[in-house]
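Trainee: structure of the sequence below:
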Amino acid sequence: MSTSELVTRAAEQVSTLMRDELALARAEMVAKGRRAGAGGGLFGGAAVLSLYGLGLLLALAVVLLDLVWPLWLAVLVVLVLVFAVAAVLALLGRRRLRAATPLVPQEAVSGVAADVDAVKTAVREGRSS
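Mentor: Okay, the predicted model is just below:
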């Protein structure tokens, strides 16, 4: 096999390898995007629940607690409970978002680095023989 054929073959293999690595990077980014979307959805859910919770739970709970406690204490207790639930949801959403980062396709990057090292090694070994 001639040198030009070897170079042509190597170029074709590198091209195929790059396409495969890009496909891996794309798949990894899609998976991370889904996780980030889930975390963002939880944050959105926390916001919606906070708003509706403040409107509905406050009204009902304050009325019920007002039967037993002074009005100011009933309002305070209900507010603290609603914000505590919202804080828990926000923390869960933040955890999901952190699990989706960094947004760099790490598997693809390490695969490309390994491929580059393999090509460098093959070139060195080819020169020495």
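
Trainee: rest of the way, CA atoms for contacts and neighbours
Mentor: OK.

Trainee: list the residues that contact the most centrally placed residue in the chain.
Mentor: Geometric centre of the chain, nearest residue: Ala100, 1.9 Å, by Cα atoms, centre = their mean. If a contact means Cα atoms under 8 Å, 6 or more residues apart in numbering, then Ala100 has 32-33, 35-36 as its contacts.

Trainee: list buried residues within these.
Mentor: Buried positions within the contacts of Ala100, assessed by neighbour count (16 or more other Cα atoms under 10 Å), are 32-33, 35-36.

Trainee: and of the residues you listed, the nearest to Leu76?
Mentor: Ranked by distance to Leu76 (Cα to Cα), these are led by Ala36 at 34.5 Å.

Trainee: that closest one contacts Gly93, doesn't it?
Mentor: No: using Cα atoms under 8 Å, Ala36 makes no contact with Gly93, being 9.1 Å away.

Trainee: please give me the structure for this one as well, since I'd like to look at both together:
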Amino acid sequence: MFGSRTDNPEQPQRASIGSLLSSLPDLIRRLIRGEIALARAELTAKLKAAGVGLGILAAAGILGFILLEVLIAAAVLGVATALPAWLAALLVAAALLVIVAVLALVGVRALKRGVPPVPEETIKNVKSDVRAMKGESNDPAEERL
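Mentor: Predicted structure coming up:
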């Protein structure tokens, strides 16, 4: 009893296999909860980016509708009067066309960032966790040896 591990404070105590195995379900449960939280955060970010893209595309659609109205007004003014009135309407329509094109390009880019809403980082982490549980290496350099 006098030289046992429990009497020597300098030696770290090791947990028994039984206690390690009994703590395994709790560790797995915490790991799964952590991966779910990561997936939720990743999906939220991607859906937010997609929402911004959809909002910008909606603005481009509204301005596109206004563009159509201005073009119709330009056609009416062009027939009704001489050059100055319809030329002014066409210039306004051209400016709206440029704005619509820019908004549409920005909206498409923002939408592409959020779609598809796949939690890529979480999938990579889960695959790594599965490899670790199987006892496989996570280091690509070790796998080549």
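
Trainee: tell me, how many residues neighbour the aligned residue in structure 1 for Leu57 of structure 2?
Mentor: Using TM-score structural alignment as the criterion, the counterpart of Leu57 of structure 2 in structure 1 is Phe43. The local packing of Phe43 of structure 1 (other Cα atoms under 10 Å) involves 22 other residues.

Trainee: tell me which helix or strand Ala25 of structure 1 sits in.
Mentor: Secondary-structure assignment from DSSP states H and E places Ala25 of structure 1 in helix 3-52.

Trainee: packing partners for that helix?
Mentor: Secondary-structure packing of helix 3-52 of structure 1 (3 or more Cα pairs under 8 Å, 6 or more residues apart in numbering; DSSP states H and E): helix 71-99, helix 106-128.

Trainee: for the closest residue to Glu42 of structure 2 other than its chain neighbours, give me its contacts.
Mentor: Taking Cα to Cα, 6 or more residues apart in numbering as the measure, Glu42 of structure 2 lies nearest to Pro119, with 5.5 Å between them; neighbours along the chain are not counted. Contact criterion Cα under 8 Å, 6+ apart gives 39, 42-43 as the residues in contact with Pro119 of structure 2.

Trainee: and the residues you listed, which are buried?
Mentor: By neighbour count, with 16+ other Cα under 10 Å, the contacts of Pro119 of structure 2 hold 39, 42-43 as buried.

Trainee: now these in a markdown table, with distance to Val100 of structure 2?
Mentor: Conversion of these to a markdown table gives the following (distance: Cα to Cα, whole Å):
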| residue | distance to Val100 of structure 2 |
| --- | --- |
| Ala39 | 35 |
| Glu42 | 31 |
| Leu43 | 29 |
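
Trainee: Asp129 of structure 2: which of those residues is nearest?
Mentor: Ala39 (14.5 Å).

Trainee: what do we get in structure 1 for the closest one?
Mentor: With TM-score structural alignment as the criterion, Ala39 of structure 2 matches Ala25.
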